[in-house]
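> With the sequence up front, the predicted model follows.
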Amino acid sequence: MDNSRGTPDAVIVVGAGMAGLACAVRLHEAGLAVRVLEAADGVGGRVRTDVVDGFRLDRGYQVFNTAYPEARRVLDIDALDVRPFASGMIVQGATARARVMLPWRHRRHALSGLLAGLGTLRDNAVLAAITTRDLVLPGSRLRAGRDRRTDEELRAWGMSAKMIDCLMRPFLAGVLLERDLETSSRVFHLLWRSFARGTIGVPALGMGRIPRQLADRLPPGAVTLGARVTEVAADGVRLADGTTIDGRAVVVATDPGSAGGLLSEIEVPPMRAVTTFYHAAPRSPLHEPVQVIDATGAVTDTLVLTDAAPEYSADGRALVSTSVLGLATDERPVRRRLGEIYGTTSGWEHLATYPIPAALPAMPPPHPLRKPVRLRSGLYVCGDHRDTASLQGALVSGRRAAQAVLTDLASHHAGHRATPGRATRR
């Protein structure tokens, strides 16, 4: 491409989501000039926070897990001021509810799993065995394990249909955004390990603080917003306005659909959809920061966010987040179910609805936990569709893409020094 704007010596990163920012920060801290081009009006991709009537609304229900290894490596978790949720859940059935908590985190609820009535004593022993195994084994062993559907894996461990349907299916629906439990069992074990090891919560000022923290580590002017890329090559990109920008290498860090539109080599995975409804209530209907899982499937889960993070509200009212699988626009059935769960929705205000059509890549078996990030010399790709579909996977893929760029550029530079005057390409 002919250069009409930009710095030819910079590495171009297309997309300022979690993967793109992680990649850009790694390249910058390795001493390379980097330029991030983002089509939207802010950084974060799917991880953004809006302020509506004084409430902080994350774009779809999202949580942060302090046990994610890559997050611990690249983020200042203390600075995020993560406000934790309770380590467990309330399972709401058609009429009754049961509490299931991690016994080592909530000692007064140590017997909650046994007393919940969601499964048999054997089921509780099976769940304890799965949890212990996933906590003790190194991640490499979990990644190398047998790959099959999660429901098949749970049955193979000896878990009953009742336990699967009453606890595992409704809980995992909110995590994997699917109720059939067709997700790779290897992915399940890695996620289960992270839930057992870490603290789940949200930054006090919203999930958008996470990508903002990464963006703040880049030099001023490194991120250009409102720059939609329509064409990529190993030596630069073309923008929607016709401008071309040359670079030493290009990393495509967009969502899977956009990446597939720019790169013919990318196979776009099916995407899971979810819709999140936000309501303001005069006061908390629950008074504890615990997730309520809906076993009936009318909604997926609901949580009073301000019970964990009061900063999500500017006027002291409670903020209730509720998610439904798929794309939904009608708030009325959601409110009816919330009335059954919380007892009343009198005085509640519907603040916003966030339908997210491409919230999470599907991960059915056989699911490769590491897909290539190097397409060819000078052209790379990253995103959670290259690793596990999670914030952890996005950050890891960004690091992997950055390392591939650094390796190729070092090799190219060494080739130039070895044969002066002759270009070396891989």
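Yep, that arrived.
> When you work out contacts or count neighbours from here on, use the C-alpha atoms and nothing else.
Will do.
> The longest helix along the chain: how far from the chain's middle?
Counting by DSSP state H, the longest helix found in the chain is helix 391-418. Taking CA atoms, centre = their mean, to the nearest Å, one finds helix 391-418 lying 23 Å from the centre of the chain it belongs to.
> Return the list of helices and strands in contact with that helix.
Where contact means 3 or more CA pairs under 8 Å, 6 or more residues apart in numbering; DSSP states H and E, helix 391-418 is packed against helix 18-29, helix 69-74, strand 379-381.
> out of the ones you listed, nearest to Ser194?
helix 69-74 (9.0 Å; CA to CA).
> how about the longest helix of the chain: buried residues?
391-406, 408-409, 412 (16 or more other CA atoms under 10 Å).
> related to what we said a few turns ago, ok, and which of the helices and strands packed on helix 391-418 has the densest surroundings?
Counting by mean count of other CA atoms under 10 Å, helix 18-29 has the highest mean neighbour count of the helices and strands packed on helix 391-418, with a mean of 27.
> for that one, packing partners?
Using 3+ CA pairs under 8 Å, 6+ apart, helix 18-29 is in contact with strand 11-14, strand 34-38, helix 209-215, helix 391-418.
> Of those, which is nearest Glu182?
Using CA to CA, those put helix 391-418 closest to Glu182, at 19.1 Å.
> what angle separates the closest one from helix 18-29?
Orientation of helix 391-418 against helix 18-29 (axes from the mean of the first three to the mean of the last three CA atoms, to 10 degrees) gives an angle of 40 degrees.
> Which helix or strand contains Arg133?
Element membership of Arg133, judged by DSSP states H and E, is helix 121-136.
> Which elements pack onto that helix?
With 3+ CA pairs under 8 Å, 6+ apart as the test, helix 121-136 has helix 112-115, helix 185-197 packed against it.
> Please compare the first structure with the one that follows:
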Amino acid sequence: MNDFSTVIIGGGVSGLTCAKYLYDKGMSFLILEGSDTLGGRVRTDRVEGFRLDRGFQVLLTNYTEARKILNYNDLDLRYFDSGALIKAKKGFMKVQNPFKNKAAYFSMAFSSVGSLSDKLKIRKLAKQVADIPDEAFFSMSDTDTLTFLKEYGWSNQMINNFFRPFFGGVFLENDLSTSSNFFQFVFKQFFKGEVALPSDGIEEIPKQMSGMLPKEQIRLNAPVKYIEGNQVFLEGGEVISADRVVIATDPHTAANLLGEDTAYQYQINTCTYFSAEYSPMKNQRFIILNPDRKGVVHNICVPSDISPKYGAAGKALISVSTQGLDKIDERQHIARIKRELFEWFGAQVNVWQHLRTYHLTEALVKFQAGTEKQNLKLGENLYRCGDYLAYPSLNGAMQTGREVAEMISEI
């Protein structure tokens, strides 16, 4: 039997964050990760030389928690252009962030994405949320995002052309039923920061975090069977005794370890990757949004335009995202994507090669109006962390990991 001060079950972002803050306080810990790699959902696969993030993921550089713990220079961040392209009946409409590019005020004023009044309201909301502390958003009264947008006065044209495809892509749902508090929090992040990718893939985030920790205090391929008091029982029969136990796993695993019958509701996302001889984006590093949410293509981007390392042998990497598909026939799904994008980009789509499809049935825990932050301390020596306990984001995962570490270090 081995003895440790704190055992952290799970080596995802929240577990790594907890470990980092404990380490900085000079406190001992052991991370037990059930798989062969750290990072949880924040992973990047290598397929035929391409780097494929497991689902379309980005880093919002204004995240308070990320700025506390990550070294952005060492991540070699590469940035999207600020704004988005919106598919129109003919071509695309460009919506830029006027707070990043003063010339965007002129282009937005004459775009058909919404009325001038709609665009002025964007500026108004940005000023309102700019100085609100991140935590304060989640203590305000809320409603669903769609109701908030309507009550704020945006037109249906603006909601359907911009807010639904853009924030529907962030929330991974098309009805905008997500809490308006989370909407305002995310709105602030987009307007105050940048949208970025580490040049070598999104998994460079947990790699950097694990590199801050002693290797001997991290164990991979160490699935936990159950916990009993301060003892942790591994699948292989080993028993580890600890002063404290932190559960930093996905919601299902956490519920099983705790003996809970908690049923979480999830948003579904399907991310499909293609290789192409060249990018269809013509040197524009935007995400393209599709206002027609009945289509199979909800948004598209070219990660290799952001960082060439995502591509391979001079070829471009295309990422196509779809929300809400309960089931998927991969061949039919790929064919539908190509038919739709043929209308967007023409015959070049016919020669795109499918690389991999990620059908994520539990991409994010739903965060609807009235959702409250859950307790992180479950007992005298038992804790848990993870974004599902606060709000679904990298920032939420890091925040809960930090808060648990602070609770432990104050003992």
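On my side now, so go ahead. Because the structure is a prediction, the values reported are computed rather than measured.
> May I see the helices and strands packed on helix 391-418 of structure 1 arranged in CSV, with distance to Ser112 of structure 1 as well?
Output for those, formatted as CSV (distance: least, CA to CA, whole Å):
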stretch, distance to Ser112 of structure 1
helix 18-29, 37
helix 69-74, 29
strand 379-381, 45
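> Identify whichever of the ones you listed lies nearest to Gly113 of structure 1.
Of these, nearest to Gly113 of structure 1 by CA to CA is helix 69-74, at 28.0 Å.
> Give the aligned range of the helix or strand that that closest one is followed by in structure 2.
Next along the chain after helix 69-74 of structure 1, taking DSSP H and E as the criterion, comes helix 77-80. Aligned by TM-score structural alignment, helix 77-80 of structure 1 falls on residues 72-75 of structure 2.
> returning to that earlier point: for the helix holding Arg133 of structure 1, give me the average deviation versus structure 2.
On superposition with structure 2, the mean distance recorded for helix 121-136 of structure 1 (mean CA distance after the TM-score superposition for structure 1) is 1.7 Å.
> what's the angle from that helix to helix 185-197?
Using the same axes, to 10 degrees, helix 121-136 of structure 1 lies at 90 degrees relative to helix 185-197.
> Can you tell me what sits against helix 121-136 of structure 1?
113-114, 142, 157-160, 163, 189-190, 192-193, 196-197 (CA atoms under 8 Å, 6 or more residues apart in numbering).
> can you count the residues close to the counterpart of Val334 of structure 1 in structure 2?
Under the alignment (TM-score structural alignment), Val334 of structure 1 maps onto Ile337 of structure 2. Look at Ile337 of structure 2: counted by other CA atoms under 10 Å, it has 18 neighbours.
> Name the helix or strand for Ile337 of structure 2, please.
helix 330-345.
> For that helix, buried residues please.
Applying 16+ other CA under 10 Å to helix 330-345 of structure 2 flags 334, 337-338, 341, 344 as buried.
> now stretch 44-61 of structure 1
Here stretch 44-61 of structure 1 shows 44-49, 55-61 as buried, counting by 16+ other CA under 10 Å.
> give me the stretch of structure 2 that stretch 197-212 of structure 1 matches.
Going by TM-score structural alignment: stretch 197-212 of structure 1 matches residues 192-207.
> That stretch: end-to-end distance?
26 Å (CA to CA, to the nearest Å).
> about what we covered before: any idea which of the helices and strands packed on helix 121-136 of structure 1 is most buried?
helix 185-197 (a mean of 21).
> Return the residues in contact with Ile164 of structure 1.
151, 154.
> Recalculate using a threshold of 7 Å.
Listed by CA atoms under 7 Å, 6 or more residues apart in numbering, Ile164 of structure 1 has no contact partners.
> SS state for it?
helix (DSSP: H, G, I helix; E, B strand; the rest coil).
> any idea what it aligns with in structure 2?
So, by TM-score structural alignment, Ile164 of structure 1 is matched to Ile159.
> Tell me how far that match lies from Val297 of structure 2.
Distance from Ile159 of structure 2 to Val297 of structure 2, by CA to CA: 18 Å.
> same check, this time on Gly324 of structure 2
12 Å.
> Which one's more surrounded, these two?
Val297 (25 against 16).
> residue in structure 1 matching Arg123 of structure 2?
Counting by TM-score structural alignment, the partner of Arg123 of structure 2 is Ala128.
> same thing with Gly55 of structure 2?
Match for Gly55 of structure 2 (TM-score structural alignment): Gly60.
> who's in contact with that match?
275-276, 354, 356.
> That one and Arg73 of structure 1: what is the separation?
In terms of CA to CA, Gly60 of structure 1 sits 25 Å off from Arg73 of structure 1.
> and if you look at Leu142 of structure 1?
21 Å.
> What of Gly15 of structure 1?
21 Å.
> cool, Asp147 of structure 1 as well?
28 Å.
> same question, Ala401 of structure 1
Distance from Ala401 of structure 1 to Arg73 of structure 1, by CA to CA: 16 Å.
> how much space between the match of Arg123 of structure 2 and Arg122 of structure 1?
10 Å.
> do the same with Gly208 of structure 1
42 Å.
> Counting neighbours, go ahead and name the busier of those two.
Gly208 (23 against 13).
> Relative to Asp307 of structure 1, how far out is the closest residue to the more buried one other than its chain neighbours?
Sequence neighbours aside, Arg48 is the residue nearest to Gly208 of structure 1 in space, at 4.2 Å (criterion: CA to CA, 6 or more residues apart in numbering). Distance, Arg48 of structure 1 to Asp307 of structure 1, using CA to CA: 21 Å.
> How about Ala253 of structure 1?
35 Å.
> Compare these two and say which is more crowded by neighbours.
Ala253 (32 against 23).
> And the more buried one? What does it align with in structure 2?
Checking TM-score structural alignment: Ala253 of structure 1 goes with Ala248.
> wait, what's in contact with the aligned partner of Asp384 of structure 1 in structure 2?
By TM-score structural alignment, Asp384 of structure 1 lines up with Asp387 in structure 2. By CA under 7 Å, 6+ apart, the residues touching Asp387 of structure 2 are 393, 396-397, 400.
> of those residues, closest to Ser177 of structure 2?
For the contacts of Asp387 of structure 2, the nearest to Ser177 of structure 2 is Ser393 (16.7 Å; CA to CA).
> and that closest one, how many neighbours does it have?
21.
> measure the residue nearest to it when sequence neighbours are not counted to Glu228 of structure 2 for me?
By the measure of CA to CA, 6+ apart, the closest residue to Ser393 of structure 2 outside its immediate chain neighbours is Asp387, 6.1 Å from it. Distance of Asp387 of structure 2 to Glu228 of structure 2, computed by CA to CA: 25 Å.
> Name the member of the contacts of Asp387 of structure 2 with the shortest distance to Ser28 of structure 2.
Thr400 (18.9 Å).
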